[in-house]
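Chemist: Need a 3D model of the following:
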Amino acid sequence: MHVTFKQLEAFYFSVTCASFSAAATKLHATQSAMSKRIGELEQELGVQLVHRMPKGLVPTHAGNRLLGLAEEAMRLRERIAAEVGQADEIKGTYRIGVTELIALTWLTELLRELKLRHPAIQLEPVVDAGMNLFEDLEANKIDMAILPGTFWGEAYKSVEVGRVEDLWMASPRLSLPDRPLKPEEFAEYPVLEQSAGSAKNAYYGAWRREHGFRFKKAFSTNSLMVLRALTIEGLGISQLALDYFAADIEKGLLRVVESDPMPPPLVYSAVFRHDEFSRALEAIAQASQDVCDFRRGPHDVAAGNV
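Modeler: Sure thing, here's the model as predicted:
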């Protein structure tokens, strides 16, 4: 009998993703290659492993028995590579989703650092709103999402990479009391927010409800830069990352609006599936921890741009 790791890998991800196409996307292969490898595996074992159903691929009784063994085989392969092979040789192409704030601050540094540590790793960044990124992660369109939040379900591993103070801010021209605002007072002023796809809104949702924050929203946008412009123009109060917008505060374009209570720090995490068998994702999460920095770059400050 000649069963290969590639056949077991194709079988495992085709079943857990419920489709050849999703498995192919995850493994950077073709749909026909996934189908061919499983066909070869079925021929080697002499049993049918999957049913092709309208709702997707479903394992047969034999397939269910093989699923746990395939997972063990992939974990063993990673252990062999780590303990016997070239442990520092991590390679492959990975699609990593990041939010706009990360793209504007430390994404370039992450790419540079990974190139130094692991030259054989290739990253394909995807920039989008946090909830959209998580949907892509669920659909196996990306391998990792770095976004606000600490827990995304039992199927996912979340590694904290950094925190940022996300405070209420407004233009000094906006007429606000010179004291901390109570949660109920926010309903008296226009509040500008990022759109519903923002993971930050989900992160702060429970905290806002617990403390009775209610907003009379004037505008929502999926662009952080549009949100900045509207806030500087004096059109409302926004919740913004202190590190990134410190330059605007120093220039007098924005000011921190205190509240009682103040928002807790915003936690960013690298999120990926527990069933991933690649050391590369752990390496990417570690590098993200090391370079995470939400301050605006010197070139942005000098140019007065964001």
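
Chemist: going forward, measure contacts between C-alpha atoms and count neighbours the same way
Modeler: OK.

Chemist: ok, how many other residues are close to residue 209?
Modeler: 11 (other Cα atoms under 10 Å).

Chemist: likewise residue 202?
Modeler: Residues near residue 202, counting by other Cα under 10 Å: 15.

Chemist: Just the element for it, please.
Modeler: For residue 202, the enclosing helix or strand under DSSP states H and E is helix 199-211.

Chemist: so what does that helix touch, helix or strand wise?
Modeler: helix 130-138, strand 144-148 (3 or more Cα pairs under 8 Å, 6 or more residues apart in numbering; DSSP states H and E).

Chemist: Return the set of buried residues in that helix.
Modeler: With burial defined by 16 or more other Cα atoms under 10 Å, the residues of helix 199-211 counted as buried are 199, 200, 201, 203, 204.

Chemist: In TSV: those, plus distance to residue 64.
Modeler: Shown next, in TSV, are the buried residues of helix 199-211 (distance: Cα to Cα, whole Å):
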residue	distance to residue 64
199	35
200	38
201	39
203	37
204	40
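
Chemist: Following up with a second sequence; could you model it the same way so I can compare the two?
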Amino acid sequence: MVTLKQLEAFFWAIELGSLEEAASRLHTTQSAISKRVQELESALGIPLFDRSKRRVHATAYGQEILPLIAEMLNLRTRLIDIATAKEHPPRTLRLGVTDLTALTWLPQLIQRVRSSHPHVTLEPIVDTSTLLVERLRSAQLDLVVVPDAFREPQFDTVPLDSVEYAWMCSPSYLPEQTSMKLQELQNFTIISQLHGSGLGQIMKRWLSENQVSTEGGLSSSNLTAIASLTLSGMGISYLPRKIFDDVVQSGQLQIIKTTPAIPRIPYALMYRKGAADELLRFVTSVVTDTCDFARMLPGYFTTSVPRSSTR
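Modeler: Modelled structure (predicted):
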């Protein structure tokens, strides 16, 4: 018998490219994922994994049924959302997010909340994480999604995903250079997040621990502005790697590998203790399920930008 657990194990193993990442996504063990896929192969009577390769790859039959599995899992999600929903009076839930969330999975979150709670208005506020947390303290926001740099006793904190950042620059800024020691970055213009942001605080602390100064560099609180400056050849910046993959592949940006590399940046959902009612708990569960910082809005950063060799 084919089960949804078997289907989602196969789907996420292929989608994420490894059993380990699929296990992390589904909050189980790698051996459990492997067992579910084997059970699915046995139930269907055909191999789904191409085990001749090092990374997880689907066979031709596996690729053929993958869209059907995705559709079944999406229907399961919609069914759960509808079943979980109850009648609520009209209400506005104020959600604070940084631009990284706004550019990746925020539309999917709003769509899911609307479909299950049509009388609820989810009002997204996009700002720097420091200002969002200040507004959460003063009850101007109901919950926020920010880098995990604001642990405070008055907040309940729900860990979400972590984001891989990489140093990037225009190929015209550093021709034919793809690696260097971290401290060598001081010889160039570093484009960074303002220190008032959660990401800026985490990066400033990490760079300081590694004796790297960003003095004389450029800074902004806006991801689009930082990307634009980087694409224009104004310096080196740290950008979320997954959502800039297409820009790197197109040759507009190149990755500069450093020793040590940037640590993954954890993100979290926060709300005030004692403020969590049934609706907020439901939205929290949808946030944890929807959160995907690799889900870039199509074509957002793929437009060619004039380059310069200014340092």
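
Chemist: Superposed, what's their TM-score?
Modeler: The pair, once superposed, lands on a TM-score of 0.66 when counted by TM-score structural alignment, normalised by the length of structure 1; 220 aligned residues with a Cα RMSD of 2.4 Å.

Chemist: ranges for the strands of structure 2?
Modeler: Ranges of strands within structure 2 are 91-97, 120-126, 143-147, 155-163, 165-169, 179-181, 190-193, 218-220, 236-240, 254-259, 265-272, based on DSSP state E.

Chemist: between the ones you listed, which gets nearest to residue 60 of structure 2?
Modeler: strand 155-163 (31.1 Å; Cα to Cα).

Chemist: Now do that closest one and strand 236-240, the angle between them.
Modeler: Taking axes from the mean of the first three to the mean of the last three Cα atoms, to 10 degrees, one finds that strand 155-163 of structure 2 is oriented at 110 degrees with respect to strand 236-240.

Chemist: so what secondary structure elements neighbour strand 155-163 of structure 2?
Modeler: When contacts are defined as 3+ Cα pairs under 8 Å, 6+ apart, strand 155-163 of structure 2 packs onto strand 265-272.

Chemist: and the strand it packs on, how far from structure 1 on average?
Modeler: In the superposition against structure 1, strand 265-272 of structure 2 averages 1.0 Å from its aligned positions (mean Cα distance after the TM-score superposition for structure 1).

Chemist: ranking the strands of structure 2 by burial, who's on top?
Modeler: Most buried of the strands of structure 2, by mean neighbour count (mean count of other Cα atoms under 10 Å): strand 143-147, with a mean of 27.

Chemist: so it versus helix 129-137, what angle?
Modeler: Using the same axes, to 10 degrees: strand 143-147 of structure 2 against helix 129-137 is 150 degrees.

Chemist: distance from strand 143-147 of structure 2 to structure 1 after superposition?
Modeler: Counting by mean Cα distance after the TM-score superposition for structure 1, strand 143-147 of structure 2 comes out at 0.8 Å.

Chemist: tell me the angle that strand makes with strand 265-272.
Modeler: 160 degrees.

Chemist: which other helices and strands contact strand 143-147 of structure 2?
Modeler: With contacts taken as 3+ Cα pairs under 8 Å, 6+ apart, strand 143-147 of structure 2 sits against strand 91-97, helix 129-137, helix 198-209, strand 265-272.

Chemist: got a markdown table for the strands of structure 2, with distance to residue 226 of structure 2 too?
Modeler: Converted to a markdown table, these look like this (distance: least, Cα to Cα, whole Å):
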| stretch | distance to residue 226 of structure 2 |
| --- | --- |
| strand 91-97 | 18 |
| strand 120-126 | 16 |
| strand 143-147 | 17 |
| strand 155-163 | 17 |
| strand 165-169 | 11 |
| strand 179-181 | 21 |
| strand 190-193 | 7 |
| strand 218-220 | 6 |
| strand 236-240 | 7 |
| strand 254-259 | 15 |
| strand 265-272 | 17 |
